[in-house]
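1. Got a predicted structure plus its sequence, pasted below:
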Amino acid sequence: MLLTYIISGFAVGLLVGMTGVGGGSLMTPLLTLFFNVPPAVAVGTDLAFASITKAAGTLTHRLRGTVNWDIVKRLCWGALPAAVLATFALKYFGTLDKQIGQIIRYSIAGSVLLTVVALLFKGKMLNWINTHPERQLRGRPLAIATIVCGAVLGVLVTVSSIGAGAIGATLLVLLYPRLTAAEVAGTDIAYAVPLTAIAAFGHWWLGSINWTLLATLLLGSVPGITLGSWIARSVPERFLRGLLAMTLTGVAAKLIF
């Protein structure tokens, strides 16, 4: 079973390395559907996994100067308190309760579908924003919208472990269309580090992290992400994102039905 977890971590890491998204969107449903890991434990373990891997990514982006720290602060003002409140809500209602587990399962499915939308329509949404500059938010409204988006992502990530990647990046593109692709990626990863760390700490407090599972996933994912990053240029991004969107749609349908 440990070898299976390592192979699964490698496969997910490979896809994340090639596409830049799909970590939580694939790992959490994979643990829930194929390994029968309870939804709350799958979410908690994936959050711990994400906090470690994203911390390494943030260091790289910081050295490259591709993190907008002002945006990171705004997102954290909304995301971190929301993550704490969501954790207390899970504690109050009971993460191991069967009905709560089903709610978490549906939350995962909903987050996966949002990721699919972000993957498929990100380009069209960005084109619309660029052709309607008068609709772009600026100043105080932009700051408030960023904090609100951070709060929504904070709840989504804490409950389902999904949302900090493709959904967060898409929101950044819509709110800040002048950011370069590298800045979007760096900023998205940077704010996700404290968010996933706090959410993971909350799940540790709730007793919903499998540390052995976490270690085996990391053993597979690190070389997978490295290899995926190397071969990414040789595989058409449009094909990969389409394949990922189809896979996630099937995962969401399986979770729901």
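-> Nice, thanks for sending it over.

2. alpha carbons only for contacts and neighbour counts from here, please
-> Will do.

3. Show me what counts as buried in stretch 134-149.
-> For stretch 134-149, burial by neighbour count (16 or more other C-alpha atoms under 10 Å) applies to 143-149.

4. which residues touch that stretch?
-> Stretch 134-149 is contacted by residues 71, 74-79, 129, 171, 175 when judged by C-alpha atoms under 8 Å, 6 or more residues apart in numbering.

5. one more time with 10 Å, if that's ok
-> Residues from elsewhere that reach stretch 134-149 (C-alpha atoms under 10 Å, 6 or more residues apart in numbering): 70-79, 82, 128-130, 150-154, 168, 171-172, 174-177.

6. which of the residues you listed are buried?
-> Applying 16+ other C-alpha under 10 Å to the contacts of stretch 134-149 flags 71-79, 82, 129, 150-154, 168, 171-172, 174-177 as buried.

7. Inside strands: which ones of the contacts of stretch 134-149?
-> Among the contacts of stretch 134-149, no member is found in strands (DSSP state E).

8. wouldn't Gly242 be in contact with Leu120 here?
-> Yes: with contacts counted by C-alpha atoms under 10 Å, Gly242 reaches Leu120, the gap being 7.5 Å.

9. this is the other structure I want to compare:
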Amino acid sequence: MSVTYIVSGFAVGLLVGLTGVGGGSLMTPLLTLLFGVHPTVAVGTDLAFASATKVAGTFAHRYKGNVHWDIVRNLCIGALPAAVLTAIGLKYFGGFGDEIGQIIRYSIAGSVMLTVIALIFRRHIQSWVNARPERQLHGGKLTAATIISGSILGTLVTISSIGAGAIGATILVLLYPRLSPAEIAGTDIAYAVPLTAIAALGHWWLGSINWELLMALLLGSIPGITLGSLVSRAIPEKFLRVLLASVLTTVAVKLVY
């Protein structure tokens, strides 16, 4: 088991604990760029990593009453079939081919940039939506929009392993602006558990999970997340947001060029 992978897991876990941004935005590009892992294997391994680490977060948020299960259900109605169909598509088109690998690489870069936009503009988006209650969706339209959003996220997560964190949370802010930040986080994590599990199963079927790498990442990430969570309050949130947005933008550019 490579010490380098354990240290990488710790570093990503530390950043996740500090910022609250999903590990996929950091882990998948790290595996692809620094360690030369094939994009499909990087995505599959990170999905297995995410499905394992998000379970504990879901239990914690459920205990505190932060999960809206009706929203989780509607997101999953859209996300889970989309994840299955996307995995079948990857199998059909050859997930380990150079062309598919390049498409996945570009998908990762695009998802990273969406995460950057979500990081920078999430509060502005929430303020804009709250100031215009007449434009907020209700009833059947809100349910339909939630299911459609789930299907988009399910496809995005299965292709790139990115989307269930900052992007999913931003969509929830748009659709459900009255939820508290804790409820947004709890609901986002709760729906991500079955989504990442189904997507990871799809990649296991494709043979794109590196189990030794997965164990090393988990071994490093648990203390990293714990430490990051403990010291996060001591570091200004604006500084962390700008730093992370800068790092992710650089990563996205390197993935493309």
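-> Now that the structure is in, tell me what you want to look at. Note that the structure is a prediction, hence the values are computed from the model and not measured.

10. re earlier: helices - which of the contacts of stretch 134-149 of structure 1 land there?
-> Among those, the ones falling in helices (DSSP state H) are 70-79, 82, 128-130, 150-154, 168, 171-172, 174-175.

11. Let me see the ranges of the strands in the stretch 101-250 of structure 1.
-> Counting by DSSP state E, counting those that start in this stretch, one finds no strands in the stretch 101-250 of structure 1.

12. what are the ranges of the helices in it?
-> Counting by DSSP state H, counting those that start in this stretch, the stretch 101-250 of structure 1 has helices at residues 139-160, 166-175, 181-206, 211-231, 237-256.

13. Count the residues that sit near the closest residue to Ala232 of structure 1 other than its chain neighbours.
-> Spatial nearest neighbour of Ala232 of structure 1, chain neighbours left out: Met18 (4.5 Å); criterion: C-alpha to C-alpha, 6 or more residues apart in numbering. For Met18 of structure 1, the neighbour count with other C-alpha atoms under 10 Å is 25.

14. Lys254 of structure 2 too?
-> The local packing of Lys254 of structure 2 (other C-alpha under 10 Å) involves 12 other residues.

15. Does it touch Ala109 like I think?
-> Yes: at 8.5 Å, Lys254 of structure 2 and Ala109 qualify as touching, with contact defined as C-alpha under 10 Å.

16. Identify the contacts common to those two.
-> Joint contacts of Lys254 of structure 2 and Ala109 (C-alpha under 10 Å, 6+ apart) are 29, 248.

17. Average separation of the helix or strand harbouring Gly9 of structure 1 from the aligned part of structure 2, please.
-> Taking DSSP states H and E as the criterion, Gly9 of structure 1 maps to helix 2-19. Once fitted to structure 2, helix 2-19 of structure 1 is off its aligned match by 0.5 Å on average (mean C-alpha distance after the TM-score superposition for structure 1).

18. Give me the distance between that helix and the centre of its chain.
-> 16 Å (C-alpha atoms, centre = their mean, to the nearest Å).

19. what comes up buried for whichever helix or strand comes after it?
-> Following helix 2-19 of structure 1 in sequence order, the next helix or strand is helix 23-34 (DSSP H and E). Using 16+ other C-alpha under 10 Å as the test for burial, helix 23-34 of structure 1 gives 23-32.

20. Might you report the residue contacts of the closest residue to Val157 of structure 1 other than its chain neighbours?
-> Sequence neighbours aside, Gly163 is the residue nearest to Val157 of structure 1 in space, at 5.6 Å (criterion: C-alpha to C-alpha, 6+ apart). Each residue near Gly163 of structure 1 by C-alpha under 10 Å, 6+ apart is listed here: 22-25, 108, 111-112, 114-115, 152-157, 169, 192.

21. do Phe35 of structure 2 as well
-> The neighbourhood of Phe35 of structure 2, defined by C-alpha under 10 Å, 6+ apart, consists of 4-5, 29, 42.

22. As CSV, the residues you listed with distance to Gly97 of structure 2 would be great.
-> Below are those laid out as CSV (distance: C-alpha to C-alpha, whole Å):
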residue, distance to Gly97 of structure 2
Thr4, 27
Tyr5, 25
Pro29, 18
Ala42, 14
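
23. quick one: contacts of stretch 89-106 of structure 2?
-> 28-29, 32-33, 38-43, 83-88, 107-112, 158-161, 202-203, 205-208, 252-253, 255-257.

24. got the end-to-end distance for it?
-> 17 Å (C-alpha to C-alpha, to the nearest Å).

25. re earlier: touching, the residue nearest to Ala232 of structure 1 and Leu243? I think so.
-> No: in this structure, Met18 of structure 1 is not within contact of Leu243 by C-alpha under 10 Å, at 11.7 Å.

26. any residues in contact with both of those two?
-> Shared contacts of Met18 of structure 1 and Leu243 (C-alpha under 10 Å, 6+ apart): Glu237.

27. I'd guessed Ile7 of structure 1 sits against Gly220; true?
-> Yes: with contact defined as C-alpha under 10 Å, Ile7 of structure 1 counts as touching Gly220 (5.9 Å).

28. Compare these two (neighbour count), which wins?
-> Just comparing Ile7 of structure 1 and Gly220: by other C-alpha under 10 Å the higher neighbour count belongs to Gly220, 22 against 18.

29. any idea how far the more buried one is from Ala166 of structure 1?
-> Look at Gly220 of structure 1 and Ala166 of structure 1: by C-alpha to C-alpha, they are 22 Å apart.

30. Go ahead and confirm Gly36 of structure 2 touches Leu255.
-> No: Gly36 of structure 2 sits out of contact with Leu255 when judged by C-alpha under 10 Å, with a separation of 11.5 Å.

31. intersection of neighbour lists for the two?
-> Pro29.

32. More neighbours: which of the two?
-> Neighbours per residue, other C-alpha under 10 Å: of Gly36 of structure 2 and Leu255, the larger number sits with Leu255, 19 against 11.

33. ok, now which ones touch the more buried one?
-> 29, 32-33, 102, 105-110, 112, 249.
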